[in-house]
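Student: I'll drop the sequence and a predicted model, then ask my questions.
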Amino acid sequence: MRFNKETFVAGFALFSMFFGAGNLMLPPLLGFKAGDAWLMVIMGFVISAVIIPLLGIFAHARLQGTMLDFAKKVSPTFSLIYCVLVYLISIALPSPRTASVTHEMAIQPFFGTSAWMTSTIYFALVLLFVLNRSKILSILGKFLSPIIFIVVLSIICIGIFSVLTPEIGPSEFQTPIVSGLLEGYQTFDAIGAVVVGGVIIVSLKIKGENNFDRNRSLIMRSGILAGIGLFIIYAGMIYSGALFGSDFDENINRTDLLSGLSLKTLGSVGEIFLSILVGLACFTTAVGIVTGTADFMKGLFGGSQKVYLITAIIGCILGVLMGQFDVHYIINVAVPALMFIYPITIILILLNVLPDRFTSSLVFRSVVVVTILFSIPDFLGSIGLSDLVSSLLKILPLGVYSLAWLLPALTTLVIMNVFVPKSSKSKGTL
């Protein structure tokens, strides 16, 4: 597999669009709580925040269409509803969260300005980049992403090699792998894969790259590079959090821990480096989300540039409004949405990377319907109705781990391929 300059540019661009607010803030605290179980936590986190998103990029490379293609085998109506929900969640939660994190960690400590001013200027710059979307791959891949990667890697390496006799405490988690996997939901990386993967495809087409096989190879290779970068950063940040666990108060929050780690590793200049890192990482993610949403709406309305402009403006305005909330509040609000949409997204990604002979329309519909049904108890529990579903979740396999949908979905996939006649599957009926 050959990695040329174009592959590295696209790979860094993908990495930058994935690597945002949650990607910076979540791993250190996860490692801090993981203690001596940090390796198990890394395994769980990597599944939901690296492997599944990478499969999402592979699915895009295979389809080379729009996000509507991800669920078209279920039904056109379902595909449209799913896509609209994903884009609404994306511009209402992870995109504004990037502005909130930037304000709390990169702007307010130095300038004392209001969140309104920060988010207004922030999303004005996002809009500028989105409206110049033909240059996105080049700007993100050649300039911003390498800076992000180098700064984070510096924090990790200095931290690891500066601790001669690490004192890692016991873990707070009873099931470290599951805790890591569920925390990986909050990165939004699986959803990000189906959103920003489309951005890469549209960007390639704008550049005149229409060779299917060449684009597939480029997208897959760049996805692998982005996945390697994410793995290095996630694993390093989780281990750093565990390594310095005894140096911080047990009730420390995400932002304070990240700031403390940068101060201990990079010294007095650490705060400045961290501010630059936070601003860049968050900004590139916001650009990817708003661009992806605008591309989708433009495609729905026959390629209308006016729709692209209107969507981009609305996305940025929503970012300004939601960006006023505290980042921890946004993370908590996101949990119910993630508990519902994430299982569907994961299953759609898995189905789209499997060979066509295993994924007829009937298989798609059956597996997705089962996933939705068995994710409802987890969703109800996340919105405060745990008393209604607690007994049910205890009965369902993996229900107590908020993964009640997983085994039923996989079982349905196997049953539909083993026991249902091929003629029925090809017709899409039982």
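Tutor: In hand now; what should we look at?
Student: okay, CA-based contacts and neighbour counts for the rest of this
Tutor: OK.
Student: and Ser162, what does it touch?
Tutor: When contacts are counted by C-alpha atoms under 8 Å, 6 or more residues apart in numbering, Ser162 touches Thr265.
Student: Helices of the stretch 51-200 of the chain, start to end?
Tutor: Taking DSSP state H, counting those that start in this stretch to define them, one finds helices in the stretch 51-200 of the chain at 52-63, 76-92, 94-102, 108-111, 115-131, 136-139, 145-162, 176-185, 189-206.
Student: A further structure is provided below for comparison with the first:
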Amino acid sequence: MNNTKQTVIIAFALFSLFFGAGNLILPPYLGVQAGSDWYLVAFGFSLTAVVIPILGIYAYAKLQGTMFDFGKKVSPVFSYIYCMFMYAIAIALPAPRTASVTHEMAIAPFFNSPALLTSCIYFALVFLFVMNRSQLLSLIGKYLTPLIVVILLIIIGLGINGGSSEMATTAVSSPFSLITFGVFEGYQTFDAIAGVVVGAVIVLSLKRYGVGSFQEKRKLILHSGLLAGFGLFIIYAGLIVCGYLWQDNFSDNATRTEVLTKLSQITLGEIGASFLSVLVALACFTTAVGVITGASDYVSGLFQDSRKAYTLTAILSSLIGVLVGSYNVAFIIDVALPALMFIYPITIVLILLHVMPEKFASETVFKAVILVTFIFSIPDFLKFLIPIDHLEGVLSVIPLANHSLGWVLPAIIVFIIVNVYQKKSLNNDIKEA
């Protein structure tokens, strides 16, 4: 297989593994809410739903190890805890949510069947794909993703050509608030987590393609990641613009799911619901397969690549998916919020440190920056567990804490301080020598 064809197939696979339930229902809603300032939320959303996930894949292109290696520079203990927490979140929340979204948008409108039945059939099929993972990239890249892209481009093309919204204003108070609104909606895609979880899947799958050398894999993943990121941005921006252009057709309290459903009906007419149901089912399904494959790979690696461990993890993950996936989407999103506010800052910082040149990302830098990020992300996590009044004193003294970004400046400051200190120490050692 030539390099261009490999790059396109891997790019399609990356696009599909990232593009799940949240990626479908969030962008149009952002456009409706932002009004004429849609480009601000598009920028914020792209940071956490495109840039950070693709950087996560690039980090794996440099690292070319397992997920355990991703956090090892902090400490082995931290890495074990981080990996288990990440996979637990991935298995318990975004993977089951794909089944719930599939039921609410693709099954319930046409069939009077219980969500539990949908969830059972859905994860039975997911399990079959996970157990035949040697075909994962080719099946996703060659067949499923192109169909998803075609349906989306039809909706976006018709939506932009036919939309005529007036220059409506948004209820959000400031440009920065709009950007952060987009950033946190990007959290709901789980794509930074997906970047860390499926990065190892891509590296392992490349070996089955016969790509052996370190440099070949790094170059192929980098080119595929850039292509996938560009595709994601085009789709997201297009859906956000469509939401803005057709915002007059939605009520003030329209949900994310309702916005996407009506947008498809407006653009595609009578067959809109059918197109949308296919789109949702395919996008959600490929995400669930990628998540459970990654979790099974990790557990298998802990037991010397045991096939039995891989199979048992896939079975357990599918059973959890059946159970949690039988609940409605709103419930799963509410449960996910505290976990996202806690794990996302740590994940973002790990990704950024791994893509930096080695001289700026020593083990000491990893330890210090991750510790500070962990400490200053605690208030964001606690907001969902205790009354906000109890945190006012803390939030008032931490810059950006009221925007749930209190960890950003402390992490940057510590990164700079530790690097300056290490550079001075190195210069002093050289002088003494």
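Tutor: That came through, no problem. Keep in mind that this is a model prediction, so the values were computed, not measured.
Student: Can you give me the TM-score here?
Tutor: Comparison of the two superposed chains (TM-score structural alignment, normalised by the length of structure 1) gives a TM-score of 0.96, and 424 aligned residues with a C-alpha RMSD of 1.5 Å.
Student: re the thing from before, so which of the helices of the stretch 51-200 of structure 1 is nearest Lys5 of structure 1?
Tutor: Closest approach to Lys5 of structure 1 among these (C-alpha to C-alpha): helix 136-139, 11.2 Å.
Student: As a check, name the ranges of all strands in structure 1.
Tutor: Per DSSP state E, structure 1 carries no strands over any range.
Student: Centre-most residue in it?
Tutor: For structure 1, the residue nearest the mean C-alpha position is Asp189 (1.5 Å; C-alpha atoms, centre = their mean).
Student: Going by the alignment, that one corresponds to which residue in structure 2?
Tutor: Structural alignment places Asp189 of structure 1 opposite Asp191 in structure 2 (criterion: TM-score structural alignment).
Student: In TSV: the helices of the stretch 51-200 of structure 1, plus distance to Ala37 of structure 1.
Tutor: What follows is those, written out as TSV (distance: least, C-alpha to C-alpha, whole Å):
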stretch	distance to Ala37 of structure 1
helix 52-63	22
helix 76-92	32
helix 94-102	28
helix 108-111	33
helix 115-131	37
helix 136-139	38
helix 145-162	17
helix 176-185	7
helix 189-206	23
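Student: Mean neighbour count, these: which tops it?
Tutor: Comparing these by mean neighbour count (mean count of other C-alpha atoms under 10 Å), helix 94-102 comes out on top with a mean of 29.
Student: right, and Ala401 of structure 2 touches Leu395 too?
Tutor: Yes. Contact criterion C-alpha atoms under 8 Å: Ala401 of structure 2 and Leu395 qualify, at 5.3 Å.
Student: who touches both of those two?
Tutor: Jointly contacting Ala401 of structure 2 and Leu395 under the rule C-alpha under 8 Å, 6+ apart are Pro379.
Student: and Ile252 of structure 1, which of the helices of the stretch 51-200 of structure 1 is closest to it?
Tutor: Minimum separation from Ile252 of structure 1 across the helices of the stretch 51-200 of structure 1 (C-alpha to C-alpha) falls at helix 94-102, 16.2 Å.
Student: between that closest one and helix 189-206, how many degrees?
Tutor: Relative orientation of helix 94-102 of structure 1 versus helix 189-206 (axes from the mean of the first three to the mean of the last three C-alpha atoms, to 10 degrees): 110 degrees.
Student: Report all helices and strands that helix 94-102 of structure 1 contacts.
Tutor: When contacts are defined as 3 or more C-alpha pairs under 8 Å, 6 or more residues apart in numbering; DSSP states H and E, helix 94-102 of structure 1 sits against helix 21-34, helix 115-131, helix 270-300, helix 305-322, helix 327-353.
Student: Need the winner for burial among those.
Tutor: Of those, helix 21-34 is the most buried (mean count of other C-alpha under 10 Å), at a mean of 26.
Student: distance of the residue nearest to the centre of structure 1 from Leu14 of structure 1?
Tutor: For Asp189 of structure 1, the distance to Leu14 of structure 1 equals 11 Å [C-alpha to C-alpha, to the nearest Å].
Student: ditto for Leu24 of structure 1
Tutor: Relative to Leu14 of structure 1, Leu24 of structure 1 is positioned 16 Å away (C-alpha to C-alpha).
Student: One more: Val370 of structure 1?
Tutor: Val370 of structure 1 is 32 Å from Leu14 of structure 1, by C-alpha to C-alpha.
Student: Make TSV from the helices and strands packed on helix 94-102 of structure 1 and add distance to Thr98 of structure 1 to it.
Tutor: Below are those laid out as TSV (distance: least, C-alpha to C-alpha, whole Å):
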stretch	distance to Thr98 of structure 1
helix 21-34	5
helix 115-131	9
helix 270-300	5
helix 305-322	9
helix 327-353	9
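Student: Just give me the match in structure 1 for Ser362 of structure 2.
Tutor: Counting by TM-score structural alignment, Ser362 of structure 2 lines up with Ser360 in structure 1.
Student: just checking, Ile140 of structure 2 touches Phe15?
Tutor: No. The criterion here is C-alpha under 8 Å, and Ile140 of structure 2 misses it with Phe15 at 9.6 Å.
Student: and the two? which has more neighbours close in?
Tutor: Legend: neighbour count by other C-alpha atoms under 10 Å for Ile140 of structure 2 and Phe15, higher for Phe15 (28 against 21).
Student: neighbours around Phe325 of structure 1, how many?
Tutor: Residues near Phe325 of structure 1, counting by other C-alpha under 10 Å: 16.
Student: Tell me the counterpart of it in structure 2.
Tutor: Alignment note (TM-score structural alignment): Phe325 of structure 1 maps to Tyr327 of structure 2.
Student: Just list the residues touching the nearest residue to that match once chain neighbours are set aside, thanks.
Tutor: Distances taken as C-alpha to C-alpha, 6 or more residues apart in numbering place Ser100 nearest to Tyr327 of structure 2, at 6.6 Å, with adjacent residues excluded. Ser100 of structure 2 makes contact with 115, 119, 325-329, according to C-alpha under 8 Å, 6+ apart.
Student: Redo the residues you listed as JSON lines? Include distance to Leu260 of structure 2.
Tutor: Below are the contacts of Ser100 of structure 2 laid out as JSON lines (distance: C-alpha to C-alpha, whole Å):
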{"residue": "Ala115", "distance to Leu260 of structure 2": "20"}
{"residue": "Ser119", "distance to Leu260 of structure 2": "22"}
{"residue": "Gly325", "distance to Leu260 of structure 2": "20"}
{"residue": "Ser326", "distance to Leu260 of structure 2": "21"}
{"residue": "Tyr327", "distance to Leu260 of structure 2": "20"}
{"residue": "Asn328", "distance to Leu260 of structure 2": "17"}
{"residue": "Val329", "distance to Leu260 of structure 2": "14"}
